[in-house]
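A predicted structure for the sequence below; I have some questions about it.
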Amino acid sequence: MELSSTMQKYVLHWGEMGTRWGVNRTVAQIHALLFLANEPITAEDIAETLGVARSNVSNSLKELQSWGLVRLIHLAGDRRDHFLALQDVWEIFRIIMEERKRREIDPTLTVLRECMREADHDAALESATKKKMGQVLDFMEMLTNTYEGYKRLPPSTLKQVIKMGAKVAKFTTSAENKAK
């Protein structure tokens, strides 16, 4: 597969951003390539296009499939496996958010809750420290509850909520300034 200079720039940058988000560079590049592609691609073509080892492509595709961002498809008359990325950016965003919550936020909340329960019986823990731990737990639970409410919204409604966000912040800031 031949990449235009713009596609190549996009794929390379997505790989770089992936590393900043804690995602393997090749995984992110493959996702970008499959997202931009207008037809399913074989693992061999991915390896050749990106100049990476076939084994790396295989492992990366398994990771993307485990997230639900890429699916395996078969084409009539071709025995090779082809791969296609999810194309709806709102669905991609939803899946990534849900997976990150499941893999990162949920375990953190579990440990924070355990720490707060244990804090009641930890005589060596200062009350100021316990208070800080409670603030972090409250913050994380607030974010999680907000996410749980938003994730059920249809994309059209979520777009409106996001667009309104800056207006609400400006209105709230203005109202706070007037109250002072």
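Received it, and whenever you're ready, just let me know what you need.

CA only for contacts and neighbour counts going forward, please
OK.

How far off centre is stretch 144-155?
Per Cα atoms, centre = their mean, to the nearest Å, the displacement of stretch 144-155 from the mean C-alpha position of its chain is 15 Å.

which outside residues touch it?
Here stretch 144-155 makes contact (Cα atoms under 8 Å, 6 or more residues apart in numbering) with 90, 94, 158.

now the strands: where do they sit in this protein?
Taking DSSP state E as the criterion, the chain carries its strands at 41-42, 70-73, 82-85.

on contacts alone, who are the packing partners of the second one?
What that stands for is strand 70-73. Secondary-structure packing of strand 70-73 (3 or more Cα pairs under 8 Å, 6 or more residues apart in numbering; DSSP states H and E): helix 54-67, strand 82-85.

Just give me the residue right at the centre of the protein.
What sits nearest the mean C-alpha location of the chain, by Cα atoms, centre = their mean, is Ile96, with 3.1 Å.

closest to Leu36 out of the helices and strands packed on strand 70-73?
Among the helices and strands packed on strand 70-73, strand 82-85 comes nearest to Leu36, with 8.5 Å by Cα to Cα.

Tell me which residues of stretch 15-28 come out buried.
Neighbour counts over stretch 15-28 (16 or more other Cα atoms under 10 Å) mark 15-18, 24-28 as buried.

try this one side by side with the last:
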Amino acid sequence: MSPSIARFVLHWGDLGSQWGVNRSVAQIHALLFISDKPLNAEQIAATLGLARSNVSNSIRELLAWKLIERAPLLGERRDHFTAEEDIWEMATRIAKGRKEREIDPAEAALKLCNAEAANDPDISPQAREKLAGMLEFVTTMSSWHDEMLRVPKPALMRLIKMGSGVVKLINWRPGKSQN
């Protein structure tokens, strides 16, 4: 493996662990992403110096996230794998997966907490207001996420590239009331 590829794989592994993803999972993803050809588990283990069992578990996780897929090769009995190459598709799948695993359960829990708080005489009006505000925030962000995933990639890219132009478009200024 070239030094620049090794650096990418190691860096992606470090980033993965900062994002709450197992380092080995992130490194395997990086290796498959950057690889010019499909790799089997043995090749991955040998290249990264990982235990075969670790590679198998990591591959299962990456398959579940739909970040990699099996790539059948003629004359090969072993499974080979490739990573999604479209950066937007990869980011979208990660965003969807994280929302399903993290935001949706938080939203459901906040809905339940708000429903219970509405009938609980021991909860202050301020506490009810804080719970309602948190639920509104999470629900709004969840809806925004879903809406952004429906925007076609080229339009979303134009929106992102607008950067501070979006702020100008909505006429936002620091210190100005934004309600």
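Received the coordinates, thanks. All values derive from a computational prediction rather than experimental measurement.

Any idea what the TM-score is?
TM-score of the superposed chains, computed with TM-score structural alignment, normalised by the length of structure 2, equals 0.93; 177 aligned residues with a Cα RMSD of 1.7 Å.

Among the buried residues of stretch 15-28 of structure 1, which one lies nearest to Ala53 of structure 1?
The closest of the buried residues of stretch 15-28 of structure 1, once distances to Ala53 of structure 1 are taken by Cα to Cα, is Thr26, at 10.0 Å.

So the alignment partner in structure 2 of that closest one versus Ala6 of structure 2, what's the distance?
Using TM-score structural alignment, the equivalent of Thr26 of structure 1 in structure 2 is Ser24. Separation of Ser24 of structure 2 from Ala6 of structure 2 (Cα to Cα, to the nearest Å): 13 Å.

Could you do Val21 of structure 2 as well?
19 Å.

Just give me the match in structure 1 for Glu116 of structure 2.
In structure 1, Glu116 of structure 2 lines up with Glu118, judged by TM-score structural alignment.

give the contact list for its match.
The contact partners of Glu118 of structure 1, by Cα under 8 Å, 6+ apart, come to none.

Quick check: the lengthiest helix in structure 2 compared with structure 1, mean distance?
Once structure 2 is assigned using DSSP state H, the helix that runs over the most residues is helix 125-150. Taken over the aligned residues, the distance from helix 125-150 of structure 2 to structure 1 averages 0.9 Å (mean Cα distance after the TM-score superposition for structure 1).

what span of structure 1 lines up against that helix?
Going by TM-score structural alignment: helix 125-150 of structure 2 matches residues 127-152.

How about stretch 97-104 of structure 2?
Alignment of stretch 97-104 of structure 2 against structure 1: residues 99-106, by TM-score structural alignment.

Off-centre distance for that stretch?
Mean-position distance between stretch 99-106 of structure 1 and its chain equals 9 Å (Cα atoms, centre = their mean).

Okay, buried residues for it please.
Neighbour-count burial for stretch 99-106 of structure 1 flags Ile105 (criterion: 16+ other Cα under 10 Å).

Provide the contact partners of that stretch at residue level.
Here stretch 99-106 of structure 1 makes contact (Cα under 8 Å, 6+ apart) with 67, 140.

Quick one: end-to-end distance for that stretch.
The straight-line separation of the ends of stretch 99-106 of structure 1 (Cα to Cα) is 10 Å.
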